[in-house]
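Peer 1: sequence unknown, structure follows:
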């Protein structure tokens, strides 16, 4: 099942701009140790729009190899060009994946017919399960619950990462798509309430820096233990906010750099956060106990 606490994993880079596979190995091992349920490799947080097709496939392959069956791996396979999404899906179909995360085609703003044909083409390229990814702030298009229900009729579309932050959608999506359709929050600040309303987990940016806490919160929320889930979530809210002071994944990579998990290198057009944002992120990490008070 593609449920639980799923991290939208960053992609570490060297100072020269290459993938830092040593740091990637350490991140994968850390998430296994911390109890994360699954990894999304080469999603937006992984800076997939800046990667070549070969790099994209090499990173997903490496994560699968490093995971070695210890943790499920979900591959980002989306693109605004259907042919590219199909190509990526086919190229990764041989890997030991739990499924794909397929973002709504961005920039093009296709019609509903276009969306249906896009997803049908992607799903015909592999029998593996696929999750829709609705993130209007990135794609310029919002998949409404009635449209999700239509797409859910495609056999291997098994769920959605819903990143609008609209918790009210959970009930409608559940009614329209059925009890077996997987509902995952893609909005960390509202993720707890999303699950308490009937969601099945999260695909989280914050899980990059607080994997054990996110796992504990998700477990409590999915079990209906609202008091415990909200208690843990309240402790993470300041970190949720800090992870979005600039466009993702700028803040989370800076945070991981402060924590000594990677060198905070980016691919243009992403750059390091501005000094006030750096200071805010570092202060938030100190207050959350993620780095020492003496950290500079």
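Peer 2: Done, it's in. Given the structure is predicted, the values throughout are model-derived calculations rather than measurements.
Peer 1: alpha carbons only for contacts and neighbour counts from here, please
Peer 2: Fine.
Peer 1: would you list every one of the helices in the stretch 1-150 of the chain?
Peer 2: In order along the chain, the stretch 1-150 of the chain carries the following helices (DSSP state H, counting those that start in this stretch): 21-34, 53-67, 82-92, 112-124, 136-139, 145-151.
Peer 1: one more structure, for comparison:
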């Protein structure tokens, strides 16, 4: 059984003006997500600025998220690292806190071989007894988790159950589903949700959900219910907002968008910087036209 089906939000990590983590705001946006129908929370992923959180902050955000959500919907903890031992330790802690699963990105910078990926992910999964979702995002990591590798892991490691597919390569996604049809695949790109769900994906791990939780949930629900015409219409309607959520590197635009909505999730840590004014103006226009501003 999948950890979740539908729209999982890749949640931002709100900051105070002094760049400390704003835990009061974290609770507020978590409650908004649950009220908005979001199907799962993904804590400390790319959108959550995990790469600039300290080890203590990373684990604390995961723990507080799990405690606040309190089993109302699943929480998947981002525990990936380019160090296998670090990823194992993060994953063990997340399991101890009560995470429903972990999201583990492929090692970045050191760019493991496919054999190295198999050993990396297997070592992490075998250290815990909760579900593991692989995160394939070669644009950030420099390495693609090939369909044969994903299939080997899913077919041979019991608790590796899914993949967040953000490569944009539909041919590889189809091959993966053919090689291991039992896999829980999630779109990692908000502009490709319905397309991937039409070939068997279970939903999305979404940036868009931060600013449009109800719409993203309903789009996925329509696809899961087999109403592809409704889902397709909703995907197209969201396109301009989605495009403008990625005119600068994530999560710069989504934090700008949430601040435009009055959510006050604060600034970003360097090397991420405030969104350029011209881009923000176009984003605001798209949000108004979509009805979320």
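Peer 2: Good, I have the coordinates. The structure displayed is predicted, hence computed values, not measured ones.
Peer 1: got the helices of the stretch 1-150 of structure 1 as CSV, with distance to residue 216 of structure 1 and mean neighbour count columns?
Peer 2: Compiled in CSV, those are given as follows (distance: least, Cα to Cα, whole Å; neighbours: other Cα atoms under 10 Å):
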stretch, distance to residue 216 of structure 1, mean neighbour count
helix 21-34, 10, 18
helix 53-67, 21, 19
helix 82-92, 31, 19
helix 112-124, 33, 17
helix 136-139, 28, 14
helix 145-151, 29, 17
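Peer 1: to residue 104 of structure 1, which of those lies closest?
Peer 2: With respect to residue 104 of structure 1, and counting by Cα to Cα, the nearest of those is helix 136-139 at 6.7 Å.
Peer 1: and the closest one, how far out from the chain middle?
Peer 2: Relative to the mean C-alpha coordinate of its chain, helix 136-139 of structure 1 is positioned 14 Å out (Cα atoms, centre = their mean, to the nearest Å).
Peer 1: in structure 2, what range does that helix match?
Peer 2: The alignment of helix 136-139 of structure 1 onto structure 2 (TM-score structural alignment) covers residues 138-141.
Peer 1: cool, and stretch 161-171 of structure 1?
Peer 2: Under TM-score structural alignment, stretch 161-171 of structure 1 corresponds to residues 164-174 of structure 2.
Peer 1: name the surrounding residues that touch that stretch.
Peer 2: Residues outside stretch 164-174 of structure 2 that contact it (Cα atoms under 8 Å, 6 or more residues apart in numbering): 133-139, 144, 146-147, 185-189, 192, 196, 199, 204-205.
Peer 1: how about it: buried residues?
Peer 2: The neighbour-count criterion (16 or more other Cα atoms under 10 Å) identifies 164-168, 172-174 as the buried residues of stretch 164-174 of structure 2.
Peer 1: returning to what we had before: who wins for proximity to residue 248 of structure 1 among the helices of the stretch 1-150 of structure 1?
Peer 2: helix 136-139 (10.5 Å).
Peer 1: mean per-residue distance, that closest one versus structure 2.
Peer 2: Helix 136-139 of structure 1, aligned to structure 2 and superposed, deviates on average by 0.4 Å (mean Cα distance after the TM-score superposition for structure 1).
Peer 1: which outside residues touch that helix?
Peer 2: For helix 136-139 of structure 1, the surrounding residues in contact (Cα under 8 Å, 6+ apart) are 104-107, 109, 142-143, 163-164.
Peer 1: picking up where we left off before, could you dump the buried residues of stretch 164-174 of structure 2 into a markdown table and include secondary structure?
Peer 2: A markdown table is the format used below for the buried residues of stretch 164-174 of structure 2 (DSSP: H, G, I helix; E, B strand; the rest coil):
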| residue | secondary structure |
| --- | --- |
| 164 | strand |
| 165 | strand |
| 166 | coil |
| 167 | coil |
| 168 | coil |
| 172 | helix |
| 173 | helix |
| 174 | helix |
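Peer 1: where along the stretch 151-293 of structure 2 do the strands fall?
Peer 2: Across the stretch 151-293 of structure 2, reading from the start of the chain, the strands by DSSP state E, counting those that start in this stretch fall at 160-165, 184-187, 203-206.
Peer 1: winner for burial among those strands?
Peer 2: Per residue and on average, the most neighbours among the strands of the stretch 151-293 of structure 2 fall to strand 203-206, with a mean of 29 (mean count of other Cα atoms under 10 Å).
Peer 1: show me how far that one is from its chain's centre.
Peer 2: Computed by Cα atoms, centre = their mean, the chain-centroid distance of strand 203-206 of structure 2 equals 7 Å.
Peer 1: give the aligned range of it in structure 1.
Peer 2: When structure 1 is aligned by TM-score structural alignment, the counterpart of strand 203-206 of structure 2 is residues 201-204.
Peer 1: that stretch vs structure 2, mean deviation?
Peer 2: With mean Cα distance after the TM-score superposition for structure 1, stretch 201-204 of structure 1 departs from structure 2 by a mean of 0.5 Å once superposed.
Peer 1: list the contacts of that stretch.
Peer 2: Counting by Cα under 8 Å, 6+ apart, stretch 201-204 of structure 1 makes contact with 3-8, 40, 161, 183-188, 191, 195, 218, 222, all of which sit outside it.
Peer 1: what about residue 286 of structure 2, neighbour count?
Peer 2: Around residue 286 of structure 2 sit 21 other residues, with neighbours defined as other Cα atoms under 10 Å.
Peer 1: need the contact list for it.
Peer 2: Here residue 286 of structure 2 is in contact with 240-241, 244 (Cα under 8 Å, 6+ apart).
Peer 1: from those residues, which would you call buried?
Peer 2: Under a neighbour-count criterion of 16+ other Cα under 10 Å, the subset of those counted as buried comprises 240-241, 244.
Peer 1: circling back: take the contacts of residue 286 of structure 2 and write them to JSON lines, including distance to residue 24 of structure 2.
Peer 2: Listed next are the contacts of residue 286 of structure 2 as JSON lines, based on distance: Cα to Cα, whole Å:
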{"residue": "240", "distance to residue 24 of structure 2": "31"}
{"residue": "241", "distance to residue 24 of structure 2": "27"}
{"residue": "244", "distance to residue 24 of structure 2": "28"}
